[in-house]
Every structure is written in C-alpha cells, then in structure tokens.
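1. Pasting the sequence and the predicted model now:
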Amino acid sequence: MRFTHENLRQRVVFAPGSSPEATVAEVHSLGADRVMLIASKREAPQADPIAAKLPVVLRHEEVVMHVPTDVATRAIAAAAHSDADAVVTVGGGSTTGLGKAVARATGLPIVAVPTTYAGSEATDVWGLTDGATKTTGTDETVLPRSIVYDAALLTSLPADTAVASGLNALAHCIDSMWGPRVDPIDRVLAAEGIRALAAGLNVVCGGPAGSPPDSLDGIEQTLYGAYLGAVAFASAGSGLHHKICHVLGGMFTLPHAQTHAVVLPHVLALNGPHAPQAAARIAAALDCADAGTGLAALYATVGAPTALRDYGMPEAGIAAAIPAVLAAVPASNPAPITDDVIAALLRAAWEGAPA
C-alpha cells in the first residue's frame, strides 16, 4: 500500500435525549460566552430547549436551501454586529451550510447539532449559490469543532425527509468509493457507513415488525452511518455523483437530498462495472450479491424518490446541464464520460427510469 490519509480534527458527541446539556458543554469547552444560534423557524421545537441553556446573543432564522450568497452575506453581517464568539447550528444541511459561511468569513468556531442525516457537520466542505451556479470548496475553518448527535431530535422528522436525507448520506458513502483522493481507510469507513445506513433506514423508513419509525436505535444507526459516510467523503473528495447533483441543484434550485437520492442509482450503474472492487464492497455492505440489486431493494423498501421531474427540473434542463457537468467530472472517474453518457444518465434520472 502507498497512500496518505489525513483525519479531520473534531469532537463527536452522541448524546441521546440530552442535546441541550451536551451542547452547553461543547460551547463551554470553546471558552465561548456569546453564541449566535442558527436555526430556521421550522427547527424551533428542536432548537428552543438548546437555546434556553446557552448564552445566546443572536438567534438567526433566515435559512435557505443551497446557501444563496445574499443570505450568507446577511448572516455574516448579523454575526459581526452581535459580537458573537461562537456559532451553534441546529438543523439540517442548509443550516449547517449557513453556519459554515459565517465561519469562513469570520473565523468563529461552530458547534453543530444535526436534525437530519445530511452529514455536512462532519466535513470541511462549504457551498454557496450565486444565481444558477453553486460553488463548493474546502476550508478547515468551516469544519465544526464539535458535533452533538441526539437521536431524539429526529423522532419527528417526516418520513419522506428521513428517506431522502438518509439516501443523501448513502451517496456520500458510495461516491467515496471512487472519489479523486480515495484510499483504503476511506473505503472501510464508507463500507461500514453503507451497512449502518441500510440497517438504520430499514428500521426508520421501512419499519420491520415491532420497530416503530421513531425507534431511537434505528435513528442512531442512521446517524452513525451518516457520520462515517461524511468522514469518508471529506477525505476521498467529491466524485461524479456529487458533481452532477451540485450542478443540478444550483441550476434548477432542486431540493438537495431528493436530488442526491434520485441520481445515486444511475451513477452506481454507470461506475460500478468499471470499479469492480468498489462495487463488491458496496454489495457486501448491502448484504447482496450485486451492488445495483442491493441498492434497488433498499430503495423499494424505504419508498425512495425516483424522478427529478417530480422536484421541478424541466426537461430542457437535461441538455442545459450537460456542459456544466462535463466541466466538473473528476479525471479519475472509473467510467469514461462523454456528452452522450451524461445525457443518458440525466434523462433516466429525470424520467425516473430504472437504473
């Protein structure tokens, strides 16, 4: 073996039923006493008990999908005006993403309290959208210093949101198998993430007999898998799947998690035959002889979204997106990529055709 693997420095706290106390402890460890708390109005029921125990000097509620630059600019200005010395985010990927925008501009440390399976809290990846273009990058400054995972915060997550968010986490795992910087450690983390996500989602979204959808055990397995997938992804780098989804999300303002869930089977069908060892790992993690078959079975069990047109992508967007996708394809992608290959993949994902 010849490779270099770098771990991101971060505290990870699993605190079932005690996120307020755990968050206070993490903020205290930073030496912070003026907190900017970012949480949308929709996340108020989860954020309120946490906010009640923190020295909050600013509560910021303007959270928008894909973090538009004007929204980020207002949040950055608000943070500066409040003289906050730390940021606490309570919410999904959009909330964490806004916190990262603030951290990138101000250097403030983040304590992230996720309420979905987005995984952004475990990466140093930031993203901003200006018009129809989404730009992403990496910066150690945006990596939250601490994550507080509390399964109790996700018991009220709507089923369709849980499905899409969990499959978005699965996309981190699968894309990591052939990311541009992938190494053997990334593949181990990704495989265990796939196993845990499949097990957790089958409980949370599939509901085997005797397992309620709000099962804390199922949620914790899914959170654990989402964290592993995000760590693998942060190390391996963004592969074809994420490049496609970032283009589509920025161009057509598509919902992030649902877009990832729809596109994933098509990227696996494209890359799997050209990366047999990775495909075998994915299959084994899904407890199936074939990766595509295993993923299809999971999608059927949880009722996964299947068509981009259901989320507002216009048919004309297929041709419009091809140049931007081609410009973003990693040189190391296992399958050869051409205009026709991307056109066929986007057409199938738009229509909801089987992968």
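-> Yep, that arrived.
2. Only C-alpha atoms from now on, for both contacts and neighbour counts.
-> Noted.
3. Make sure residue 89 is indeed in a helix.
-> No: counting by DSSP: H, G, I helix; E, B strand; the rest coil, residue 89 is not found in a helix; it is strand.
4. Can you report how many residues neighbour it?
-> Residue 89: 29 surrounding residues under other CA atoms under 10 Å.
5. Just to check, it is in contact with residue 120?
-> No: when contacts are counted by CA atoms under 8 Å, residue 89 is not listed as touching residue 120 (11.3 Å).
6. Use this one as the comparison:
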Amino acid sequence: MSDILRTFVYNQHPARVTFGRGSIARVGEEADKLGLKRVIVLSTPPQAAAAEQVSKQLADRRTHTFSGAVMHTPVEVTEAALTLVREHRADGLVAFGGGSTIGLSRALALRTDLPQIAIPTTYAGSEMTPILGEAAAGRKVTLRSPKVLPEVVIYDVDLTMSLPPSLSATSGINAIAHAVEALYAEDRNPVVDHLALDAIAAMSGALPRISADSLDQGARTEALYGAWLCGMCLGSVGMALHHKLCHALGGAFDLPHAETHTVILPHALAYNASAVPDVIARLKTVLAADNPSHALFELAGRVGAPRSLEALGMPIEGIEKATNLVLSSPYANPRQPERDSIRRLLHRAYSGLPPVSD
C-alpha cells in the first residue's frame, strides 16, 4: 500500500454544476432554484455587452450590471461594487467572465454571504475553489472561506468558442498549474491525484488543437472539462511554491494573472522535481515526456504563450523583491525554498530560458 493511501483527508465542496453547449439558457432556472429576485450581474469592461445579454435572460427579476471587474481583485473595486449591491438590496450575484469577474463575485460574497451563479468564459477554474486572492497596497493576499464558493456553476462550451487562442493558451496552462501543484500539495490525497492527472491529460491535449483550430468543438469541450477538474484540485488541497511565486509577482508588479502562471509553472515544477520523484513519474506518463517541466515549457511555446517575465513587463530589478516576498511567508512546499535557488529560478523565468532542476 502506498503512503498516500494510508491516511488522508479529502474535502468535498458543495456546488451544483451544469455542463454542456447552450447551458447558459438555464441561468433563469438556476436563479429560480436559489430564489433570487434582485440580481447584480458582474463582468469586466470588455464583456459589458455580453453581461447585458445575461441580464435579459433574467428579465423577470430586477437586475443591474457592474462591469468594472479587473485583474487581481483590488479591494477598491470590490468596495465600488459593494455600494451597488447595497444600493439595490441585491439578493444574488451572477458572475459572467473569467477569473477577474469570478474573483470580484467571490469577494462580494465574502462580505455579504450572497448566493452566486458563476458562468466562466475562460479556463481559470477559480469558480470551483474556496480560495480568494485580493490585491491591496501592492500585495496580493489569499484566504480560504466556504462563503466564497458559488452555489451554481454553469459551464457552457459555446461561451468559450470565441476565446482567442492566445487567451485560451494562457488560461489553460494556468489551469494545468492548479492540477500539477495539487499532485505534491502538503494535503494531497488519492482522489485529487486522479482528478489532477485526468485534468492535465485533457487540457494538455486540447490546447494544441485549439491553437490549430479555435473552433474545434471537441477540443473546446475537453479544455472546459479539464478546467473544471483543475479548479476542483485547487479547491481541495493547499497551494505550494508555484502559487506563492505567482501571488508575489502579481501583487508586487501587477503582472497578468494567467500569463504569470504560464511562465512560472515549468520552473516551479523543475525546482521541486528532486523532492517528488513519484509525481514526476506520473507526469511523464500523462505528458508522454521524459522531462515534464520541459514538456510544459515546450507546450507554452507550441501554443504561442509567453515564456518570460520580461515579456510580461516585470523589471529585472524586481527579482530581489520577489525573492524576499516568497521567503518572507512561504507556502508549504515539498522542497524548502532557498534564497539563491529561488533567485536563479526567477532569473531564468525572467529571461525565458528553459527550466532546470537546481
């Protein structure tokens, strides 16, 4: 019997999930199940028109839209949305969009305990987690609370068909990062291991097909399925070095969320490789590669995703600051974070060099 089967804890989070093409048509029915009468529909500015269409599907209710969601869930944006929620005495939230919008909805739910319907249009996966990251004063802080979990998640493949291949790539690799890190999380368990491996296989297989043909419905379906599983992984176990690095970089330098995860993932995996040989062995099989960290680096290149922090706008002098942030409050990790090694990791990630096992 393997050690992981001897003793473990598995947390299953409640959520109603509806998956399939055209499932957004059920948003009114789902709102009825929750008894919602006064709904705030949330989106980012570019998706304001689409959010208005969602409002029309809730026409028998009093609806208002807030289209100011932005990356990293800044507290000041949450406070602006909260004013609207209180002004209209909203009894529910509908989040239409990617991680930025769903993050705003979750931040509002934390403060109000209002029920949420999440309608993801990317592969972020955060809708399946009790984790909220908020930016304030140049730092991104994360917390866990069951209050931020949406009551309903609607996965409509049709809503992802227009997601540009470039955004599909970074969103998808961001999702893969959740599953990869779940395999060596401090509180890993066999249930999440199976979910993670299935998720990585689905997403890594779908992304090159989407890059070649963004209208490939089969690939889009597999990617959205993989994103769902990746989110479940992130929501069920803790985070480690990869997420700590990304949170430090995103909060300190306002780097784009999914792109930062895409750049960091191969390097974080390579850093931990010597400490988790069993995970590396399983990833070799799933990714059909002798070196999983290199395979993920090459996947990013194959689908046209950025592979350097420099390309994301990070200043090279920020490496020392990021190193200090990681070491000041590290997450549990299978290999102890070491200053020189973390600095070297960040230098390679900054320059877009392939990952190495330090």
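-> Good, I have the coordinates. Because the structure is predicted, anything quoted here is derived from the model rather than measured.
7. Quick TM-score on the pair, please.
-> Once superposed, chain against chain, the TM-score is 0.95 (TM-score structural alignment, normalised by the length of structure 1); 348 aligned residues with a CA RMSD of 1.3 Å.
8. ok, back up a step: overlap of the contact sets of residue 89 and residue 120 of structure 1?
-> Counting by CA atoms under 8 Å, 6 or more residues apart in numbering, the shared contacts of residue 89 of structure 1 and residue 120 are residue 96.
9. Against residue 196 of structure 2, how distant is the aligned partner of residue 127 of structure 1 in structure 2?
-> Aligned counterpart of residue 127 of structure 1 in structure 2: residue 133 (TM-score structural alignment). For residue 133 of structure 2, the distance to residue 196 of structure 2 equals 22 Å [CA to CA, to the nearest Å].
10. Compare neighbour counts for those two and give me the winner.
-> When residue 133 of structure 2 and residue 196 are compared for neighbours, residue 196 comes out ahead with 27 against 19, by other CA under 10 Å.
11. part of a helix, is that one?
-> Yes: assessed with three-state DSSP, residue 196 of structure 2 lies in a helix.
12. Tell me the spacing between the aligned partner of it in structure 1 and residue 90 of structure 1.
-> Superposed on structure 1 with TM-score structural alignment, residue 196 of structure 2 falls opposite residue 190. When distance is defined by CA to CA, residue 190 of structure 1 is 25 Å away from residue 90 of structure 1.
13. just residue 45 of structure 1 next, same as before
-> Residue 45 of structure 1 is 10 Å from residue 90 of structure 1, by CA to CA.
14. more neighbours, those two?
-> Applying other CA under 10 Å to residue 45 of structure 1 and residue 90 shows that residue 90 carries more neighbours, namely 28 against 11.
15. pretty sure that one is touching residue 39, no?
-> Yes: at 5.2 Å, residue 90 of structure 1 counts as touching residue 39 under the criterion of CA under 8 Å.
16. contacting residues around the nearest residue to the match of residue 127 of structure 1 once chain neighbours are set aside?
-> Nearest residue to residue 133 of structure 2, sequence neighbours excluded (CA to CA, 6 or more residues apart in numbering): residue 142, at 4.2 Å. Shown in contact with residue 142 of structure 2 (CA under 8 Å, 6+ apart): 131-134.
17. where along the stretch 151-300 of structure 2 do the helices fall?
-> Secondary structure of the stretch 151-300 of structure 2 (DSSP state H, counting those that start in this stretch): helices at 165-182, 190-212, 217-236, 241-253, 257-272, 277-287, 292-302.
18. would TSV of those with distance to residue 23 of structure 2 be doable?
-> As requested, the helices of the stretch 151-300 of structure 2 are arranged in TSV below (distance: least, CA to CA, whole Å):
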stretch	distance to residue 23 of structure 2
helix 165-182	20
helix 190-212	21
helix 217-236	13
helix 241-253	31
helix 257-272	25
helix 277-287	30
helix 292-302	30
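19. distance of the closest residue to residue 19 of structure 1 other than its chain neighbours from residue 49 of structure 1?
-> Excluding the flanking residues, the one nearest residue 19 of structure 1 by CA to CA, 6+ apart is residue 150, at 5.7 Å. Separation of residue 150 of structure 1 from residue 49 of structure 1 (CA to CA): 13 Å.
20. More neighbours: these two, which one.
-> Comparing residue 150 of structure 1 with residue 49 by other CA under 10 Å, the one with more neighbours is residue 150, at 24 against 14.
21. Map that one onto structure 2.
-> Match for residue 150 of structure 1 (TM-score structural alignment): residue 156.
22. burial measure for the alignment partner in structure 1 of residue 91 of structure 2, as a count.
-> Structural alignment (TM-score structural alignment) places residue 91 of structure 2 against residue 85 in structure 1. By other CA under 10 Å, the residues close to residue 85 of structure 1 number 21.
23. residue contacts, residue 85 of structure 1?
-> Listed by CA under 8 Å, 6+ apart, the contact set of residue 85 of structure 1 reads 32-36, 108-109.
24. Spit out the contact partners of the residue lying closest to residue 125 of structure 2 once chain neighbours are set aside.
-> Ranked by CA to CA, 6+ apart and with sequence neighbours excluded, the top spatial neighbour of residue 125 of structure 2 is residue 231, at 4.0 Å. Neighbour list for residue 231 of structure 2: 124-129, 175, 178-179 [criterion: CA under 8 Å, 6+ apart].
25. Identify the farthest-apart pair in those.
-> Among these, the pair separated by the greatest distance (CA to CA) is 127 and 179, at 14.6 Å.
26. So these two - more neighbours on which side?
-> Set side by side, residue 127 of structure 2 and residue 179 show more neighbours around residue 127, with 34 against 29, by other CA under 10 Å.
27. three-state assignment of the more buried one?
-> Reduced to three states by three-state DSSP, residue 127 of structure 2 is helix.
28. Looks like it contacts residue 154 (just checking).
-> No: between residue 127 of structure 2 and residue 154 there is no contact under CA under 8 Å: 9.9 Å.
29. and for those two, which residues touch both?
-> When contacts are counted by CA under 8 Å, 6+ apart, residue 127 of structure 2 and residue 154 are jointly contacted by 118, 120.
30. I'd guessed residue 126 of structure 2 sits against residue 99; true?
-> Yes: using CA under 8 Å, residue 126 of structure 2 is in contact with residue 99, at 6.4 Å.
31. Run a quick neighbour tally on residue 178 of structure 1.
-> 27.
32. Trace it over to structure 2, please.
-> Under TM-score structural alignment, residue 178 of structure 1 pairs with residue 184 in structure 2.
33. what's the host helix or strand of the match of residue 127 of structure 1 packed up against?
-> Using DSSP states H and E, the element containing residue 133 of structure 2 is strand 131-136. The contact analysis (3 or more CA pairs under 8 Å, 6 or more residues apart in numbering; DSSP states H and E) places strand 131-136 of structure 2 against helix 75-87, helix 99-112, strand 139-144.
34. now these in CSV, with distance to residue 206 of structure 2?
-> Output for these, formatted as CSV (distance: least, CA to CA, whole Å):
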stretch, distance to residue 206 of structure 2
helix 75-87, 34
helix 99-112, 20
strand 139-144, 30
